[in-house]
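> sharing a sequence plus its predicted fold:
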Amino acid sequence: MANFQQYRVNGKKFSLKSIKPNDKSERGATKEVDALELAKLASKINALQDILYAQGKHKVLLILQGMDASGKDGTVRHVFSECDPLGIRLASFKGPTEEELAYDYLWRVHKQVPQKGEIVIFNRSHYEDVLIVKVHNWIDDAECKRRYAQINAFEKQLTGTGTVIIKCYLHISKAEQKLRMQDRLNDPTKTWKFNPNDLKERALWPQYMQAYENAMTATSTSYAPWYVVPADSKKNRNLLISRLLLSALKKLQLDYPPVPAEFKTITIDD
């Protein structure tokens, strides 16, 4: 079992340099061992997700943030590879639409939070509204701090009404991002993923690292902590997030709902 505390942002001053993107401590001795472990974790997550949905009591929100090519889509494919789509929902947050801009920035997010029995994965999230907007100076420091407080209040409301929140920053190095972006250009099956605008954001790497540090420091709370996931190794990333999710599901002490008494007397005719 992973020592999650070493990846958790404690809410005090935090530096991303304290966690190495190329760390592989979650991995086993061989690729075969890793593959077997991932399969076991996926099977266990599937079993508990089935009970979660049947019970219809708890709600789980997995937030995935990270730089371009950090592996948000790949994480979803591998962590939930064994899960029945029933009770699993993915919400991706791109640039806001004209309608969304007419409301407060949390409006579009609140509509996507999980209902009872659901696991919802946010591919990017409300944190975009304290990251890209701050890096490009579309909001000032005072507004950014106000949003940190609003996000904390929003997440406290969610957890207070039965939602478990797991926030993961996929910590990729700039060198690894370069390799993955180049691979997208070289591989015809991946070229569709490449966006020239990603290069403009890559040029602002130091500003993004600072924005992430500030945001995680301000919003890693006891009820919704941040975890920094070393993501240069895809298997390391998938193993750690799978373990985080499985641990959270186990803590819910899930159980199938009892059979109603009137059902016990029903006989199905031939």
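Looks like it came in fine.
> every contact and neighbour count from this point should use C-alpha atoms.
Will do.
> in the stretch 1-150 of the chain, which spans are helices?
31-55, 72-79, 98-101, 107-110, 132-135, 141-160 (DSSP state H, counting those that start in this stretch).
> outside of stretch 48-66, which residues touch it?
72, 83-84, 86-87, 113-125, 127, 162-172, 249-250, 252, 254-257 (Cα atoms under 8 Å, 6 or more residues apart in numbering).
> same check on stretch 92-107?
Residues outside stretch 92-107 that contact it (Cα under 8 Å, 6+ apart): 108, 122-126, 129.
> Tyr103: how many residues sit nearby?
When neighbours are defined as other Cα atoms under 10 Å, Tyr103 has 10 of them.
> any idea how far Thr97 is from it?
Counting by Cα to Cα, to the nearest Å, the gap from Tyr103 to Thr97 is 10 Å.
> can you check Asn152 too?
For Asn152 relative to Thr97 (Cα to Cα), the value is 24 Å.
> and these two? Which one has more around it.
Asn152 (17 against 9).
> find the nearest non-adjacent residue to the more buried one, please.
Nearest residue to Asn152, sequence neighbours excluded (Cα to Cα, 6 or more residues apart in numbering): Thr219, at 6.0 Å.
> Lys167 against Tyr223, yeah?
No - contact between Lys167 and Tyr223 fails when scored by Cα atoms under 8 Å: they sit 10.7 Å apart.
> between those two, which is the more surrounded one?
Neighbour count, other Cα under 10 Å: between Lys167 and Tyr223, Lys167 has more, with 22 against 16.
> take the contacts of stretch 48-66 and keep only those in strands.
Judged by DSSP state E, these include 119-123, 163-171 as members of strands.
> out of those residues, which comes closest to Ser25?
His171 (14.1 Å; Cα to Cα).
> tally of neighbours for the closest one?
Neighbour tally, His171, other Cα under 10 Å: 25.
> comparison target below:
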Amino acid sequence: MKSIDPNNFKVVKKISLKHIPTLLDIKADEDEKEHKLDKVQAKLSNLQDVMYAHNKYGVLICLQGMDTSGKDSLIREVFKEFNPRGVVVHSFKTPTSAELEHDYLWRHYIALPEKGKFAIFNRTHYENVLVTRVHPEYILGENLPGINTIDDITPDFWENRMEQITNFEKHIAQNGTIVLKFFLHLSKEEQRQRLLRRLEEERHHWKFSPADLKERERWDEYQKYYEEAINKTSTEHAPWYIVPADDKEMARYIVAKIIWEEMQKHTDIKEPELDDKIRANFEMYKKELGA
């Protein structure tokens, strides 16, 4: 199995999605990929325990991708060895009436990870410059000053919003949140096959929605806006990684490996030292417990 270098997936210059493969051939069978993932899962689980004790960083994992790109199963498989107290998953759907009474980042801010924990955003604050660009009528529900019709939503509006998102990520990164963003890069043909499986296999029927087909018709628009958002918001403090997603098992391993490698850069994450006075009295505590 070929080795995985996270830097090969990191967005450090302007990218074009149509020139980036959606399938990575690393010469590995299913068992080998599963074995590799198992090893990284165990290391991430141990790291999370140390991070919980260290209690100075939170980790925000952002997952974006077209419908059927495998976000849910990736979360289940990559993080299944975590202590449940150390990881929280948030799935952001249509804003509620209460959320619409605040600015669009509010519901994401209050879902940020506590120190020592991981938070996973399954769909993220980027929906506010993706779905809303394909469906700008959704912006009207935010009841913003000066935005009364779709015609009031100018290109500057989107530029400002992406700048706000970049500033939001910079702010939380400077205050101890490690931000890693993943775009699960799926081909249109693979999406077609996965949608067909939802119709053909009874156990997957519940996943199918006719709305998926409507959104599929807007594929090119989504690709255009994903590309623009990634290019404008991939920064050193909150990088984007483009992960080939036609092979779900491979995508899971790549994401897990990137998280592990990125976390190794934070060499200050260590278990806290035990107080010398407590350590000096270990024998006394043992005798007390023995009695």
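It's in. Bear in mind the structure is a predicted one, so any value in this text is a computation, not a measurement.
> now the TM-score, please.
The TM-score (TM-score structural alignment, normalised by the length of the first structure) is 0.94; 267 aligned residues with a Cα RMSD of 1.5 Å.
> the residue nearest to Asn152 of the first structure: what's it in contact with?
Contact analysis of Thr219 of the first structure by Cα under 8 Å, 6+ apart lists 11, 148-149, 151-152, 225-226.
> greatest separation within these: which pair is it?
Farthest pair in the contacts of Thr219 of the first structure, by Cα to Cα: Ala149 and Trp226, 15.4 Å.
> which one of these two has more residues nearby?
Trp226 (24 against 13).
> quick one: map that one onto the second structure.
Under the alignment defined by TM-score structural alignment, Trp226 of the first structure is paired with Trp240 of the second structure.
> could you find the closest non-adjacent residue to its match?
That would be Lys181: by Cα to Cα, 6+ apart, it lies 4.7 Å from Trp240 of the second structure.
> ok, now which ones touch that neighbour?
61-64, 238-241.
> please repeat the previous calculation with a cut-off of 10 Å.
Counting by Cα atoms under 10 Å, 6 or more residues apart in numbering, Lys181 of the second structure touches 10, 60-64, 121, 124, 230, 234, 238-242, 255, 259.
> what lines up with it in the first structure?
Using TM-score structural alignment, the equivalent of Lys181 of the second structure in the first structure is Lys167.
> and its match, how far is that from Pro21 of the first structure?
17 Å.
> mind listing what Pro130 of the second structure touches?
Check again: residue 130 of the second structure is Leu, not Pro. Contacts of Leu130 of the second structure by Cα under 10 Å, 6+ apart are 136, 158, 221-229.
> any chance of JSON lines for the residues you listed, columns distance to Lys207 of the second structure?
Below are the contacts of Leu130 of the second structure laid out as JSON lines (distance: Cα to Cα, whole Å):
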{"residue": "Pro136", "distance to Lys207 of the second structure": "26"}
{"residue": "Trp158", "distance to Lys207 of the second structure": "32"}
{"residue": "Glu221", "distance to Lys207 of the second structure": "23"}
{"residue": "Tyr222", "distance to Lys207 of the second structure": "21"}
{"residue": "Gln223", "distance to Lys207 of the second structure": "23"}
{"residue": "Lys224", "distance to Lys207 of the second structure": "26"}
{"residue": "Tyr225", "distance to Lys207 of the second structure": "25"}
{"residue": "Tyr226", "distance to Lys207 of the second structure": "24"}
{"residue": "Glu227", "distance to Lys207 of the second structure": "27"}
{"residue": "Glu228", "distance to Lys207 of the second structure": "29"}
{"residue": "Ala229", "distance to Lys207 of the second structure": "27"}
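> where exactly do the strands run in the stretch 151-270 of the first structure?
Ranges of strands in the stretch 151-270 of the first structure, per DSSP state E, counting those that start in this stretch, are 163-171, 226-230.
> just send those back as TSV, with distance to Gln177 of the first structure too.
Shown next, in TSV, are those (distance: least, Cα to Cα, whole Å):
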stretch	distance to Gln177 of the first structure
strand 163-171	10
strand 226-230	13
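> surely Phe122 of the first structure touches Thr75?
No - at 11.5 Å, Phe122 of the first structure does not count as touching Thr75 under the criterion of Cα atoms under 10 Å.
> so where do the helices sit in the stretch 151-291 of the second structure?
So, for the stretch 151-291 of the second structure - with DSSP H, counting those that start in this stretch - the helices run 155-174, 188-200, 210-216, 219-233, 248-263, 276-280, 282-290.
> pick the most buried one from those helices.
Across the helices of the stretch 151-291 of the second structure, averaging neighbours per residue (mean count of other Cα atoms under 10 Å) puts helix 248-263 on top, at a mean of 21.
> check the mean deviation of that helix from the first structure.
Superposed on the first structure, helix 248-263 of the second structure shows a mean distance to its aligned partners of 0.9 Å (mean Cα distance after the TM-score superposition for the first structure).
> which strands and helices sit next to that helix?
Judged by 3 or more Cα pairs under 10 Å, 6 or more residues apart in numbering; DSSP states H and E, the packing partners of helix 248-263 of the second structure are helix 30-54, strand 58-65, helix 71-78, strand 177-185, strand 240-244.
> so what does the last one touch, helix or strand wise?
Other elements packing on strand 240-244 of the second structure under the criterion 3+ Cα pairs under 10 Å, 6+ apart are strand 58-65, strand 177-185, helix 219-233, helix 248-263.
> and those as JSON lines, adding distance to Phe92 of the second structure?
Shown next, in JSON lines, are those (distance: least, Cα to Cα, whole Å):
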{"stretch": "strand 58-65", "distance to Phe92 of the second structure": "11"}
{"stretch": "strand 177-185", "distance to Phe92 of the second structure": "15"}
{"stretch": "helix 219-233", "distance to Phe92 of the second structure": "17"}
{"stretch": "helix 248-263", "distance to Phe92 of the second structure": "20"}
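> what's the closest of these to Asp29 of the second structure?
helix 248-263 (10.0 Å).
> gap between the closest one and the chain center?
From the chain centre to the centre of helix 248-263 of the second structure is a distance of 11 Å (Cα atoms, centre = their mean, to the nearest Å).
> with stretch 273-281 of the second structure instead?
Offset of stretch 273-281 of the second structure from its chain centre (Cα atoms, centre = their mean): 39 Å.
> how much space between the closest residue to Lys188 of the second structure other than its chain neighbours and Leu37 of the second structure?
Spatial nearest neighbour of Lys188 of the second structure, chain neighbours left out: Trp219 (7.8 Å); criterion: Cα to Cα, 6+ apart. Counting by Cα to Cα, the gap from Trp219 of the second structure to Leu37 of the second structure is 31 Å.
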